[in-house]
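Visitor: Okay, here's the prediction I keep looking at, along with the sequence it came from:
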Amino acid sequence: MKSTISTHFRGQQIYTIVSTCAPLSHTHSFSVAILPRGVNHFFSDQIEALSRFNPEEILLFNYRPTKQINIPIREIWTKESLSAGEMVNIAMTEAKTPFVFILWNDIELNAQDVSHHLFLKLEERGDLCTTPQFYNQNGMPIPSLTLPIFPPNDIFRVIRTQHQESQTAKTFITLDFCGVYNRARFLNLGGYDPQITSEYWQKVEFGMRASMWGEHIIFNPALGVSYTDTIPVDDESITLNTTLFALKTLEVKMSKRGAYLPWKSFFWLWKEKNGWQMFKELRDWVLENRFRFKSDALLVVDNWQSYPRA
């Protein structure tokens, strides 16, 4: 099959896209983007299985399928190792459809029918992202619903629980970055922050910023995915990434003139090299987006309730 090759720049990231010449049908509302992790010897079979759900196209990172399928495929080759959040940002920028389903190469889609009706429903709701129910490689459910808390003597935590109902519910973060994203809302939110290099704190900052800006991430138990290998474990270590998360969200205050970052919040960075410059840039970012904040982090956590049922 013939292909076209093009080089792209996104910030400081350089990546090359190899596209099959199969034309897009423009009849399906979602694409699939698959992120790389480890080695999956059955990856081509997984891609073939995904093609049966009739996505508009499949975007692959740093992988060339060994089997030919009828769905248009774009291979995205990066020059350097990128965080999951950075890869999602690229996928959302490059996708041609209103919705993008983010998966990993070691995750299989369980749903019997990812129908056009599902995406119509997602569009009607207008949510930022719909996350799936996760299962381990033995088919056992994994706690997939998340909520934020301020525990005693700790800065902030996200806890996971098992959803006991068949209906949808509001959830705080995208577990393992997986889910069906509303592309326009994602790009409007600004995507994942590439300056936060910890993938755990990338997800937490994205979830808190989304909530503070009035967006919703929804857990849908009818959408199931299964790990084919070991379940990855988040690194929740407190680092500079935690500080960046806190200054972009937890430390932001509300006023009649919009959101602002108090000068006293500099104490988070006073020991860091170039801490003052970092703080000024963060403060300017909050000022630039001051009218996009609908509430502060404390109100988000205090008012955490289930989203209206689907």
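Guide: Noted; the coordinates are in hand.
Visitor: Every contact and neighbour count from this point should use C-alpha atoms.
Guide: Will do.
Visitor: All the helices of the stretch 51-200 of the chain, residue numbers only.
Guide: Along the stretch 51-200 of the chain, counting by DSSP state H, counting those that start in this stretch, helices occupy 84-94, 116-125, 183-189, 199-212.
Visitor: just checking, what packs against the first one?
Guide: Right, helix 84-94. In this structure, helix 84-94 packs against strand 30-35, helix 183-189, helix 199-212, with contacts taken as 3 or more CA pairs under 8 Å, 6 or more residues apart in numbering; DSSP states H and E.
Visitor: Is it possible to get TSV of the ones you listed that adds mean neighbour count?
Guide: Output for the helices and strands packed on helix 84-94, formatted as TSV (neighbours: other CA atoms under 10 Å):
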stretch	mean neighbour count
strand 30-35	26
helix 183-189	17
helix 199-212	24
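Visitor: Included below, for side-by-side comparison, is a second structure:
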Amino acid sequence: MISVIIPVYKNKKMFLANLKHNLRFIGKLQIIVVNDNPEENLTRAVKTISPTITVINNPKNYGFGKSMNLGVQLAKHDYLLFLNSDVKLLDNRLEKALTMFKDPKLFALSFAQIEADNHITGANAGHFKQGLFQHYERHTSTVSENLWPEGGASLLNRHLFLKLGGFDEIYSPFYWEDVDLGFRAKARSLHTLYYPLIKVQHCHQTTISKYFTPSEVKSIAFRNQFLFVWKNIRGLALLQHLLWLPILIIKNRQNREFKQGLKAAFKRYLKQDEE
């Protein structure tokens, strides 16, 4: 069976509408809603829709990674369905998808996401280039190897998720948590697959763009890109990063978000070491 984890941050109206829609597909499953907005309690609104749903109201804003980890702690079943508040399921193929997990090395399935412009995303890959790890979109309509499971639309093996330590909360409030998770899984010879047989509608960045400025989003993305490298890359790739770092700093000397992100990455990385 499956436990569903839905993180929510402020986008209440869309979340409740999508929850009502998705219940036709997940109504019989364990559902855990994690509300990351301490200014508003969602228990009554959610229980009105379905009294069996578990609601966690965070006492402060923890960010995506920690919110998801808290939800997983209450999960009772062997598989986890991660579903963002801005995602609508379009079919009920979850049980069929579970048969894929007969492979003990399969960590996760990442769904096809239909964006507002009908562009389909969800297939991904990444490589180390010019001192930084670059992730990018793949174009395919077949079940195939993915680098990471999309944090807001994927099905995962709970045991393996916990064995990997869950999402790393260093990336709070958002971005790169799922890339990091998939990279760590791959390092342990576990597989993540793009699974386009399950499709969802996704309003990408609906919440983020509503409550964070474009400059803030870019700074956080740069910060977490650096944190990802320092945390995961070793050997010759790390040496290449250190050699490229002065060049990157010079090339981006007029880029305020780059400079803010790099500075914030140093501060957060050093703080983690102190802890």
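Guide: Received it, and whenever you're ready, just let me know what you need. Predicted model only: the values in this text are computed from it and were never measured.
Visitor: can you put the helices and strands packed on helix 84-94 of the first structure in JSON lines and add distance to residue 58 of the first structure?
Guide: Shown next, in JSON lines, are these (distance: least, CA to CA, whole Å):
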{"stretch": "strand 30-35", "distance to residue 58 of the first structure": "5"}
{"stretch": "helix 183-189", "distance to residue 58 of the first structure": "15"}
{"stretch": "helix 199-212", "distance to residue 58 of the first structure": "23"}
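Visitor: so which of these gets nearest residue 49 of the first structure?
Guide: Each of these has some distance to residue 49 of the first structure by CA to CA; the shortest is strand 30-35, at 12.0 Å.
Visitor: For that closest one, grab the matching residue range in the second structure.
Guide: Under TM-score structural alignment, the counterpart of strand 30-35 of the first structure in the second structure spans residues 2-7.
Visitor: How about residues contacting the matching stretch?
Guide: Here stretch 2-7 of the second structure makes contact (CA atoms under 8 Å, 6 or more residues apart in numbering) with 26, 29-36, 64, 67-68, 71-72, 75-85.
Visitor: So residue 40 of the first structure, which state does it fall into?
Guide: coil (DSSP: H, G, I helix; E, B strand; the rest coil).
Visitor: quick one, strands of the first structure?
Guide: 3-10, 13-20, 30-35, 58-61, 73-78, 99-104, 107-109, 129-135, 141-142, 145-149, 157-161, 169-171, 179-182, 217-227 (DSSP state E).
Visitor: can you redo these as a markdown table with distance to residue 265 of the first structure?
Guide: A markdown table is the format used below for those (distance: least, CA to CA, whole Å):
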| stretch | distance to residue 265 of the first structure |
| --- | --- |
| strand 3-10 | 31 |
| strand 13-20 | 31 |
| strand 30-35 | 36 |
| strand 58-61 | 39 |
| strand 73-78 | 36 |
| strand 99-104 | 35 |
| strand 107-109 | 40 |
| strand 129-135 | 31 |
| strand 141-142 | 37 |
| strand 145-149 | 21 |
| strand 157-161 | 20 |
| strand 169-171 | 28 |
| strand 179-182 | 33 |
| strand 217-227 | 28 |
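Visitor: closest to residue 49 of the first structure out of these?
Guide: Closest of these to residue 49 of the first structure is strand 107-109, at 8.7 Å (criterion: CA to CA).
Visitor: mean distance, the closest one to its aligned residues in the second structure?
Guide: Compared with the second structure after fitting, strand 107-109 of the first structure has a mean deviation of 0.7 Å; criterion: mean CA distance after the TM-score superposition for the first structure.
Visitor: matching residues in the second structure for that strand?
Guide: Counting by TM-score structural alignment, strand 107-109 of the first structure corresponds to residues 87-89.
Visitor: mind checking how far that stretch is from the chain centre?
Guide: 15 Å (CA atoms, centre = their mean, to the nearest Å).
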